[in-house]
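[1] please find the sequence and the predicted model below.
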Amino acid sequence: MIETILLIVLMIVVAAVLYYFLKEGMKLVINAVVGLVVLYLINLFGLMSYIGGSDLSITWASVIICALGGVIGVVLLVVLDLVGITV
C-alpha cells in the first residue's frame, strides 16, 4: 500500500517538473521564432540602410544568435553591425 502512495506522489512530482520545463521551453521557442522573423523583416525591408548600417547578412552564425537570443540577439546583431563588426 505504501509503495502505491509513493509511486503516485512520485508521478505527481514528475508531471509538475515536466509541466514547468515545457512551459518555459515554449517561451524560449516563441522568443526564438520572433527573433528570426524580426531578422528576416529587417533584411526584407532594408531597415539597416535607414539607420546608417550595412545590410545584415543572414548567415548560420546570425541565425544561431537569433535562435538562442531571440529579439535580444537581433538587437545585438544590429548594434554590432552599427559598430562595424559583422558576424
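    Done, it's in. Numbering: from 1, shown residues only.
[2] from here on, just use CA atoms for contacts and neighbour counts.
    OK.
[3] residue contacts, the residue lying closest to residue 54 once chain neighbours are set aside?
    Closest residue to residue 54 apart from its sequence neighbours, by CA to CA, 6 or more residues apart in numbering: residue 48 at 6.0 Å. Counting by CA atoms under 8 Å, 6 or more residues apart in numbering, residue 48 touches 42, 54, 55, 56, 78.
[4] adding another structure so you can compare the two:
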Amino acid sequence: MISTLILVILCLIVLAGLWYLLKNTIKIVINSILGLLLLGAVKFLHIFPILGFPDINVGWVAVIVCAIAGIPGAVLYMILHVFGMV
C-alpha cells in the first residue's frame, strides 16, 4: 500500500516537472519563431536601406542567433549590423 502511494506521488512530481518544462519550451519556441520572423520582415521590407545602412544579410549565423536567443537575438544582430560588426 505504501509503495503504491509513493509511486503515485513520484508520478505526480514527474508530471509536474514535465508540465513546467513543456510550458517553458513552448515559450522558447514561440520566441525563436518571432525572432526569425522579425529578422525576415526587416529583410523583406528593406528597412536598413531606407535608413541609409546596407541591407542585412540573413545567413546561418543570423538564423542560429535568432533560433537560440529569439527576439533579443534578432535585435542584437541588427544592432551589430548597424555598427558594422556582422
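    Thanks, I have the structure now. Since the structure is predicted, the reported quantities are computational estimates derived from the model, not experimental observations.
[5] of the contacts of residue 48 of the first structure, which ones are shared with the second structure?
    Mapping the contacts of residue 48 of the first structure onto the second structure (both residues aligned by TM-score structural alignment, their matches' CA atoms under 8 Å) leaves 42, 54, 55, 56 still in contact.
[6] quick one: which two of the contacts of residue 48 of the first structure are the most distant?
    Farthest apart among the contacts of residue 48 of the first structure by CA to CA are 42 and 54. That separation is 11.3 Å.
[7] returning to what we had before: which of the contacts of residue 48 of the first structure sits closest to residue 29 of the first structure?
    Within the contacts of residue 48 of the first structure, proximity to residue 29 of the first structure (CA to CA) peaks at residue 42, which comes in at 20.0 Å.
[8] list the residues that contact the closest one.
    Residue 42 of the first structure neighbours (CA under 8 Å, 6+ apart): 48, 56.
[9] residue in the second structure matching it?
    Alignment note: residue 42 of the first structure maps to residue 42 in the second structure; criterion TM-score structural alignment.
[10] average offset between the host helix or strand of its match and the first structure?
    Using DSSP states H and E, the element containing residue 42 of the second structure is helix 2-44. Averaged over the aligned pairs, helix 2-44 of the second structure sits 0.3 Å from the first structure after superposition, using mean CA distance after the TM-score superposition for the first structure.
[11] from the chain's centroid, how far away is the next helix or strand after that helix?
    The helix or strand immediately downstream of helix 2-44 of the second structure is helix 47-51, counting by DSSP H and E. Relative to its chain's centre, helix 47-51 of the second structure lies at 24 Å (CA atoms, centre = their mean, to the nearest Å).
[12] quick check on the kept ones among the contacts of residue 48 of the first structure: which are buried?
    42, 54, 56 (16 or more other CA atoms under 10 Å).
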